[in-house]
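Participant: Got a predicted structure plus its sequence, pasted below:
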Amino acid sequence: MMSNELIHDANDERLEDVLFSNNRKYRVPRYQREYTWKLEDASEFWDDLVSSDGPYFLGSFIFNVEEEATSGYRDIIDGQQRLITITILCAVLRDHAKALSDTDKAKLIQRHDIAIEDKNGKQDYRIIPSDSLLDYFKKNIQSEQGDILSSVPKKTEERRIYDVYKFFYERVNDLLLDCLSIDSKINKLIEIRNKLYDLMIINIEISHEEAAYEIFETTNATGVDLSVGDLLKNLIFKNIPEKDNKDIAKEIWEQITSNIESTGSVLKQFIRYFWISRYKFVTDKKVYKEIKKNITDWQGLLHDLWSDSILYNKMIVGELNDFTEYKRSDRIYDSLFAFRIMGVSQIYILLLSIFRNYKKLKTDPTNLIEFLENFTFQYSVVCKQPANYLEKKYANYALEIEKAVTKFSEKEISAEIQRLFSNLKKDLLSHLPNYVFFEDRFMEISYRNSEPMRMLIKYIFSKFEKFYAGPDRELRIDYPSINIEHLLPQHPSSEWGLDENEIKEYVNLLGNLIIISKHINGRVQNKLINEKLSEYRKSQLEITKQLVKKFEEEGTEWNKEKILQRQKKLAEIAYKSIWKCQI
């Protein structure tokens, strides 16, 4: 249930009574995202509007009225996409009225729906969009002299405004073509305007911004664009104002957003990982409140978010040469690359703490990171154990690392960090399933035609390749240059004497797969094993050489039993040697 204390007022109302009545004005806060509606969004809105026989429900709108008495504006917490779109449609109706030479109707729409005109003829626009859109929107949509179809949009956001206006203009024009007289055309414009006025909404008014997050979490309106990232951005912008016409906070926030979005991650997840790796473990819903309650140095917070976003980006999408500052950088990079493939995000809570404090640790964390790789493969990838345990465990140890590097003397830090690393390993080992469970789950690993699964199969065999090649051989598998080869083909030739239905239960199992170079893979096709061997012998990969040797010694018979035997042997090597977890 949503607490009534959060809400100043909430009512079902017609849009006319919210947007077009009295002298109410609205503004988009600095923290809100840009205008994101595409043509499909505008098309859905238009179809719903014109096809409705009665009042059409547009969803919930949330407005913060906290500063209305002093600024004259209500802040749009949720609903800016829809309100901007409605303003665009009003401009279309105004411009069609002008084209029909009905200046009175055009002025009415301009001076009542788009703007508010005082007794001296001065106009204030009802909607103030975000800074990124302000000039373009005022000049081309809100101004009576606007001529957007002659404008040249410079940014994606401006292009969206242009496209939505053009779409609405053409749809209204289509309706007017069916009208035989000027009067009937004007009446059609009035009809559309009345439909806008009759839109039903839930008007939620709050009187303090911290209420916004909880309300957002419990509403499900169309066009929702509020998140903990939006609210935190607003909080930071409030506490770090523009100076000398430079919005440093906004510039840094955009860098943070870019760093996180380029990893394919969600900003709110990064913010939470940042917080629980530095300060205190909290759930998603409590992150914003915790930050607001505990932070006083907003410049410091913004800088820390920025520096951690760089680390986060490096860990998830960085290249090998991005890690040269770290000892044994090649091994660290290989483990980080493995974490990417395994797709377990909770590990980054702990890694953020390790890498941000790397120089303070006085201890090389490489062995721990490799242990974490092995543990993650066993616990999460193969055994598919619950991740919620890991999240809290990693957060607790991340906080212990933060405490160690700040509370202990330089002489004491190394011993304390080593103690923490050892305790973490013991904690994790106590939750690892035994070999019987591991083997059972490992026997289920099979190929699927998806990029994440292909990468995982390549990762597994690249680790086997390193194992067979030995520690003295420098080796890094180039993933793009290798293919996954089915020993028994997915679509066997007639010589195999098998049909696809007969083999579908085992043909994709790991025991039936190897990795080989693309050009060899292209030549072996669907041949029998004894026909493939001549090509397999050309491979430089040790894992393929071992397989060739086995076929030469034991014969080339290859069936379900042989595939399962091989997979069972791979499971044993994986558990006891390659991904072995030990303190």
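Facilitator: Alright, I've got the coordinates. Numbers count the residues shown, from 1 in each chain.
Participant: alpha carbons only for contacts and neighbour counts from here, please
Facilitator: Noted.
Participant: So residue 204 lies in a helix, does it not?
Facilitator: No: counting by DSSP: H, G, I helix; E, B strand; the rest coil, residue 204 is not found in a helix; it is strand.
Participant: and the comparison structure, right after this:
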Amino acid sequence: MKIESKDTDIESLLVGSYFHIPRFQRPYSWDDENLNDFWNDVVVNQSEDYFIGSMVVFKKEKQQFGVVDGQQRLTTITILLCVIRDCFLKVGSNDLAEGIHQLVERKDRSNRNEYVLKTETSFPYFQEHIQKFDDDPELDVDIQIEEKNLSNAHIRFNKLVGSVISAIDNDASIPEENKNQVKIDKLVNLRDAVLNLSLIFITLDNEDDAYLIFETLNTRGKDLALTDLVKNHFSKHLKARGAVDHARLKWESMLDTIHNSSSDIASDNFIYHFWSSRYEAVPLKKLFPKIKKEIIKATAKEYLNSLVSDSKIYRSIHEPTYEWSKNESEVSDSLYALQMFKLSQPTPATMSLVRAYREDKIKYKKLRDSLSAIEKFHFIFTAITSSRSSGGISAMYSSFAIRLFESKDSQEASNLIQEFVTKLRDKRPSLEEFNVAFKEVIYTNSNSKQKNLVRYILEKFSLHYGYKFPVDFDELTIEHLSPQKNIGHDGWTESSIGCLGNLIFLDQKVNGELDIKGFLEKKYILNDTGCSLPEFILNTNEWTPDHVYRNAEEMAQVAYSEIWRI
């Protein structure tokens, strides 16, 4: 590997070269904090020959370079130069504006206009909305995360440079006739401060060396991202042939699927769960070396296709409205419950199950029953008893996921699922543990963190007993039979008032009629309006904390032995 380096500055760099941000690079990601730090270092605390570090590139053609390290800084500098250029135009200094634009866009040896900095991932937004000189954008652009970051940087620098110009307008000590020239002088100083930034320019001979350097630089840095490293690895093995870069398009399709989800999912976690649902459970920090070893040139295309297809599966298990039909509502309901429980442990298993269903290895009923078993297990194990696993649960899920992925036919898959469900059943906490924890689930106005769980439980009981309501479940409210105003009186505490044994579902109209009436009056109104009530409540004429806890115990028995029985 041949490496050359030299000391230079930004102006020399932009005057003599063209730069291309290759497809393995991460998107532009600087936020306001990064931009403010850059502005303060370069402009506010201006000093001669300010050093901004190194920039690593590889040779493409004569004076054409691909950027390995430094693309965030180079993109930021280009945006700031474009803002300064546009400000020169606003103060009527067209020559200075055109002078700066020569560092953004100029003619190549074939006399064709070419941008000095070219990027694929944000094309055409970066070119049309930022780099373009004194002309309106001609293309509509689909705004994604990178485009939003570029737009934010452009807006931020416009405000910062604008504040410098506004300060001159507001300075009464400057004669009005001199203010425009002072603005021009200030913009020239700002331009020169940017162009005089010094750096070390490191050049590699070829693109293959660039992949290795990119990986090395990023594995040693604090900004390590599994997604970036895996993208780089695929780019190394799947070179573009012809005008269409299929690998890049597939990779972007995968990221779009993940990033456009309404659920809070990340590409690093997706790749981690993808691997642990198919091949091996490896800690996230140790995963890339494993991927690098397993994915070679001969298999890279197959692996990338699998990532693309699994990204839709991953999104569908985290976003129950994505790619599930009304006829599959029982599956999406179970997936929603698992998200409400805030679980990641079952993800490899749920991915593998949905994948097997999508590939027609298992039927809908098998998928529905399997996900229901996971939901029921974690309701008892996680949501209620808050049991802790030493790692055996995660290992069980990953092992099952991999074996299901490797299964040859539907019969083998069915046997594996039956064995897996049996393991879930055997790992359930005891009824005694469940009973104690169930009575500790509470909901009051001042303690509402378990409200969604309470609604979930009340809905399951309503469905189990076939309770009738005049509106959909989403429109029902939670009613405290003994009202919350009783807390601190006659033995009532927040725990007994908020206990599940004291809670029922009502529609808003009836709930308003009950207000804070006494128990017997409430019961009379509920009977009179035809509302469904638990048998325990129907058979008693008084309501004390003891009644609440006894009702909760009966509910716990039904929950454990019937509703959430695996």
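Facilitator: On my side now, so go ahead. These numbers come from a predicted model, not from an experiment.
Participant: Need the TM-score from the superposition.
Facilitator: Scored against TM-score structural alignment, normalised by the length of the second structure, the superposed chains reach a TM-score of 0.77; 541 aligned residues with a CA RMSD of 4.7 Å.
Participant: any idea how far the equivalent of residue 459 of the first structure over in the second structure is from residue 374 of the second structure?
Facilitator: With TM-score structural alignment as the criterion, residue 459 of the first structure lines up with residue 456 in the second structure. Counting by CA to CA, to the nearest Å, the separation of residue 456 of the second structure from residue 374 of the second structure is 16 Å.
Participant: Looking at those two, which is more packed in?
Facilitator: A count of neighbours by other CA atoms under 10 Å puts residue 374 above the other of residue 456 of the second structure and residue 374, at 22 against 15.
Participant: and that one, how far is that from residue 278 of the second structure?
Facilitator: Residue 374 of the second structure is 19 Å from residue 278 of the second structure, by CA to CA.
Participant: start and end residues in the second structure for stretch 304-317 of the first structure, please.
Facilitator: By TM-score structural alignment, stretch 304-317 of the first structure lines up with residues 306-319 in the second structure.
Participant: quick one: stretch 480-495 of the second structure to chain centroid distance?
Facilitator: Per CA atoms, centre = their mean, to the nearest Å, the displacement of stretch 480-495 of the second structure from the mean C-alpha position of its chain is 41 Å.
Participant: Can you mark which positions in it are buried?
Facilitator: 480, 481, 482, 483, 484, 487, 492, 494, 495 (16 or more other CA atoms under 10 Å).
Participant: distance between the ends of it?
Facilitator: Stretch 480-495 of the second structure: ends 12 Å apart by CA to CA.
Participant: before we move on, what about stretch 315-334 of the second structure?
Facilitator: Per CA to CA, stretch 315-334 of the second structure runs 15 Å from first to last residue.
Participant: Mind checking what secondary structure residue 62 of the first structure has?
Facilitator: On the basis of three-state DSSP, residue 62 of the first structure is classed as strand.
Participant: ok, it touching residue 206?
Facilitator: Yes: using CA atoms under 8 Å, residue 62 of the first structure makes contact with residue 206 at a distance of 7.3 Å.
Participant: Now which residue in the first structure aligns to residue 562 of the second structure?
Facilitator: Counting by TM-score structural alignment, the partner of residue 562 of the second structure is residue 577.
Participant: contacting residues around the aligned residue in the first structure for residue 379 of the second structure?
Facilitator: Residue 379 of the second structure maps onto residue 377 of the first structure when the alignment is built from TM-score structural alignment. Shown in contact with residue 377 of the first structure (CA atoms under 8 Å, 6 or more residues apart in numbering): 342, 579.
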